[in-house]
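Q: Got a predicted model here, sequence first, then my questions.
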Amino acid sequence: MRAIVFDQFSVRPQLLDIDAPTAPDAGVVIDVEATGVCRSDHHAWSGHDSTITLPHVPGHELVGRIASAGAAVTGFTVGQRVTVPFVCGCGTCRWCVSGNAQVCPNQTQPGFTHFGSWADQVVIHNADANLVAVPEDLPAAAVVGLGCRFATAFHGLRTRARLAAGETVAVFGCGGVGLSAIIIAHALGAKVVAVDVSDAALASARDLGAAQCVNARDLDPDALSAEVVAQFASTNPDGVDVTVDALGRADTIRAAIGALAPLGRHVQIGLLPDEPVVDVPRVIALELSVLGSHGMAAADYPELVDLVVDGRLRPQDLVTNVIGLDEAPAAMEAMNTPAGAAGMTIIDLAR
């Protein structure tokens, strides 16, 4: 099969022919219809993830059809159209049984723990616990982001931060996951301020539901915090209720926590290459909550899929670029310079 492979970190990947996979006893092989180009893939390629062994195939957001299934798979059939959360649980530990497979200690992740979906086919382990059936008529662009960025933002805002209608939200970073958070927060009835250094990204954020936008260029973290708070100062002078770091930088985390009102909640989604310094005294004094969002368990997908089917959430509005598999190496390298990028790129395996 065709696959994008890298055998050195930060060196341009190659499109190669490699052996097609076989389904494990409890797993499946999926014919990939489309797959996402995500900043997490760039972290893996850059060597920031200790689970990566070389050579490696990236990719963890996907939609496709089951090509073959192991003997122990009972809940899904060959030919069925499916997606999958990027965190696949073991299905039997207490975290999985309680519906929290996203923190399973025995998890597998396509594109990280094993070869991923930037290929004609991908293996998914423990299929009965992790596959999510998707309707035939949903476009691939509406499904791909559900594997990672859209589901992670949904889980972070709805489940972890318990965002309520009428609350204020500041989203730092308007790439794919940041724009996902803006769409979701707006749909939940929140008032959103978007933060980025790119005018194009901020224009996209406004189109997708942000009430206010702040260009962070040339602002230090303290000045940025003040500018974010000022956006809703007439109604929320003490700060915003929820902040989201969708970029993964120490300075944006500092600015986000600095913008929170007392009892505010910070949701950390963006991955960082190094450990940031958090303003713990402020967290203590204002009783702030710092929450992680690491994908979403397959058990929670039916609500999200239903919201997409009925049009209340439109992940497809994030997709600004569709490429073929042969263009994926250049797309990986392009993420070295994220400034100015907005929206989401997906790889159509049929192109």
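A: Good, I have the coordinates. Numbers count the residues shown, from 1 in each chain.
Q: switch to C-alpha atoms for all contacts and neighbour counts from now on
A: OK.
Q: Assign V144 to helix, strand or coil.
A: Using DSSP: H, G, I helix; E, B strand; the rest coil as the criterion, the local structure at V144 reads helix.
Q: so it touches V63, yeah?
A: Yes. Counting by Cα atoms under 8 Å, V144 touches V63, with 5.7 Å between them.
Q: shared neighbours, those two?
A: Jointly contacting V144 and V63 under the rule Cα atoms under 8 Å, 6 or more residues apart in numbering are 34-35, 83.
Q: For those, give me TSV that also has distance to A181, secondary structure and neighbour count.
A: Shown next, in TSV, are the shared contacts of V144 and V63 (distance: Cα to Cα, whole Å; DSSP: H, G, I helix; E, B strand; the rest coil; neighbours: other Cα atoms under 10 Å):
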residue	distance to A181	secondary structure	neighbour count
A34	22	strand	27
T35	20	strand	29
T83	20	strand	27
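Q: between those residues, which is nearest V123?
A: Proximity of those to V123 (Cα to Cα) peaks at T83, which lies at 12.1 Å.
Q: which residues does the closest one contact?
A: With contacts taken as Cα under 8 Å, 6+ apart, T83 has the following neighbours: 62-64, 131-134, 143-144, 146-147.
Q: put this beside the first:
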Amino acid sequence: MRAAVFTGHGEPLEVREIDEPEPDPTGVVVETGACGICRSDWHAWQGDPLWESREFEDGHVFGHEPVGVVVTVGDEVEHVREGDRVAVPFNLGDGTCPSCRDGRSNLCDNRIPLGLAPASPGAFGERFHVPWADFNVVPLPDGVSPVEMAGLGCRFMTSFHALVHEADVTAGDWLAVHGCGGVGLSAVHIADALGANVIAVDLFDEKLEFAAEVGAVETINATEVADVPAEVAAITDGGADVSVDALGIAETCRNSVHSLRKRGQHLQIGLTSSEEGGEVSLPTDLIVAKELQFIGTIGMPRPRYDEIFRMIEHGKLDPAMMVSETVSLDQTSGKLDAMTEFETAGIPVITEF
């Protein structure tokens, strides 16, 4: 089958023929209908801190925002059938550990990050394997296209989990989003659906215009103001109730914390690059003095997808709005490379394999 494969950190992906995946007894093979190209793929491709100890070999396949059709089923799978249309969470849980039993499968003790670990080839190819399929695969609602559901992938559902399950976002709250890539735009759209007043912060007018289209009521171009937190405080009369670092660089993380009013909540969704090395210095005395909360969040528990589906069904959310373009497998490497200089807007999705 064709796949875009890893050839070295920062080196172009190469589209080549590789072996077909085979299901283990609990797994299924899915034919990829669409797959988002995510900044987490970029981080792994670059060898950034979270992945620097993972020794990706030549031929590894990234891709963790897939939608597709089940084509092969393992002997022990009971509830998934060939022909099922499915989405797949990027944090694959075994369904049996304490975290999974507690409804926190995104923190599974034995989790496998699809495409983001050497032992788990991803969906930048025609087909991919999903272990523990009865627990992990998510049946698609009728009438939903693969592109729409690829827009729901890692970035959208991570933002949903952060804002709905981890933070206290209520109608009328001020919420600042620092960084308007795919995860930031998703956070803007979701927070708007929850009734929050959203301020979008970025360096590029194109992304800020996109943010306004999906729900931001105010935008700040960080190249045009001397002090982003002060601008947020001026707009909100004291600071945001909730602030999101959707990028992960030191500047956006610190700006997010400084943007908060007393007892505000900072959500860390963005992951650091090699420059930060996995760590960012923070104003800890300010966090204490203002009783701020710093909350880390990753992915979304598998059992909670239905919450998003219900909001989509009733027109409250539209993940397809985050999809900026559809591309072919051969364009994947170029789209990853464009992320180095933040040249992508929204979520690019592979639809031609």
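A: Perfect, I can see it now. Worth saying up front: this structure is predicted, and the values here are computed from it rather than measured.
Q: Which of the contacts of T83 of structure 1 has the largest number of neighbours?
A: Of all the contacts of T83 of structure 1, the highest neighbour tally under other Cα atoms under 10 Å goes to L62, namely 33 neighbours.
Q: And for whatever residue of structure 2 lines up with P58 of structure 1, the neighbour number?
A: Aligned against structure 2 by TM-score structural alignment, P58 of structure 1 finds its counterpart in F62. Each residue near F62 of structure 2 was counted by other Cα under 10 Å, and the total is 30.
Q: check contacts around the residue lying closest to F62 of structure 2 once chain neighbours are set aside.
A: Leaving out its chain neighbours, the residue that sits closest to F62 of structure 2 by Cα to Cα, 6 or more residues apart in numbering is G115, at 4.3 Å. With contact taken as Cα under 8 Å, 6+ apart, G115 of structure 2 is in contact with 61-64, 90, 121-123.
Q: Please point out which of these structure 1 shares.
A: Under the criterion both residues aligned by TM-score structural alignment, their matches' Cα atoms under 8 Å, the contacts of G115 of structure 2 that remain in contact after alignment to structure 1 are 61-64, 121-123.
Q: out of those residues, which one sits closest to H43 of structure 2?
A: Distance from H43 of structure 2 was checked for each of those by Cα to Cα. The minimum falls on F62, at 10.8 Å.
Q: Do I have it right that that closest one meets P113?
A: No. Assessed by Cα under 8 Å, F62 of structure 2 is found out of contact with P113, at 10.2 Å.
Q: hang on, the earlier thing: which one in structure 1 is aligned with the residue nearest to F62 of structure 2?
A: Across the alignment, which pairs residues by TM-score structural alignment, G115 of structure 2 is matched by G111 of structure 1.
Q: who's in contact with stretch 145-165 of structure 2?
A: The set of residues external to stretch 145-165 of structure 2 that reach it, using Cα under 8 Å, 6+ apart, is 33-36, 38, 64-68, 87, 89-90, 169, 182-184, 186-187, 190-191, 267, 269, 297-301, 308, 318-323, 347, 349, 351.
Q: let's go with 6 Å and repeat that
A: Contact partners of stretch 145-165 of structure 2, identified using Cα atoms under 6 Å, 6 or more residues apart in numbering, comprise 34-36, 65-67, 183, 186-187, 297-300, 319-320, 323.
Q: Please apply the same query to stretch 248-255 of structure 2.
A: Residues outside stretch 248-255 of structure 2 that contact it (Cα under 6 Å, 6+ apart): 178, 229, 245, 270-272, 280.
Q: Remind me which helix or strand the residue nearest the centre of structure 2 belongs to.
A: Against the mean C-alpha coordinate of structure 2, by Cα atoms, centre = their mean, the closest residue is R155 at 2.1 Å. Assigned by DSSP states H and E, R155 of structure 2 falls within helix 154-160.
Q: Could you list every helix and strand that the following helix or strand past that helix packs against?
A: Reading on from helix 154-160 of structure 2 to the C-terminus, the next helix or strand found by DSSP H and E is strand 174-178. Judged by 3 or more Cα pairs under 6 Å, 6 or more residues apart in numbering; DSSP states H and E, the packing partners of strand 174-178 of structure 2 are strand 197-202, strand 240-245.
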